[in-house]
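**Student:** Need a 3D model of the following:
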Amino acid sequence: MEYSRIRKLREDKDLTQEYMAQLLHVNQRTYSRYETGEHAIPLEQLCRIADFHNVSVDYLLDRTDTRKPYPRK
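**Tutor:** Have a look, this model is predicted:
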């Protein structure tokens, strides 16, 4: 699975892969592989990315076109 929305969100904010990698405590190569789909993104990391961009995980996974995250309980 390619995570093209993750790349687009990062680029829309003019952020580097290195910046995102540091945020997630992984190296840049690992983050790059997340974006291209060479590595599956661990759930914890996927949640961090969604929280950082203020979108739902379903949006990142291309399961919905609605960006808004779900309300917390």
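**Student:** Only C-alpha atoms from now on, for both contacts and neighbour counts.
**Tutor:** Will do.
**Student:** Check which helices and strands the one helix or strand residue 6 maps to sits against.
**Tutor:** Using DSSP states H and E, residue 6 maps to helix 4-12. Contacts defined by 3 or more C-alpha pairs under 8 Å, 6 or more residues apart in numbering; DSSP states H and E place helix 4-12 against helix 28-36, helix 57-60.
**Student:** One more sequence to fold, the one below, so I can look at both together:
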Amino acid sequence: METLKILGQRLRELRKERKLFRRDLAELLEITLPHYQRIGRGIVNIPTLTLCTLADYYGVTTDYLLGRSEERGTLP
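**Tutor:** Reported below is the predicted structural model:
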């Protein structure tokens, strides 16, 4: 699914901008590193709450993460 690939690409870009490692995000989400890597490759879907956690963490909208908007937006 294209949306999952876009999500993976955007998560990778945001992670690299902050100079974080995949394991840092896996720990934040309380998931295993291999599971986070599958998210990053667009192989697995993620729960809504996980999507919201990532959007809040990066200060972007869920629409941006899902490729529904090109504007990152800023959350309060």
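**Student:** what's the TM-score here?
**Tutor:** Overlay of the two chains. TM-score (TM-score structural alignment, normalised by the length of the first structure): 0.90; 71 aligned residues with a C-alpha RMSD of 1.2 Å.
**Student:** quick one on the thing from earlier: if you compare the helices and strands packed on helix 4-12 of the first structure, which one is most tucked away?
**Tutor:** Burial among those, expressed as mean neighbours by mean count of other C-alpha atoms under 10 Å, is greatest for helix 57-60, which shows a mean of 20.
**Student:** okay, and it goes to which residues in the second structure?
**Tutor:** The aligned range for helix 57-60 of the first structure in the second structure is 62-65, by TM-score structural alignment.
**Student:** The matching stretch vs the first structure, average offset?
**Tutor:** Per the superposition on the first structure, stretch 62-65 of the second structure and its aligned residues are separated by 0.2 Å on average (mean C-alpha distance after the TM-score superposition for the first structure).
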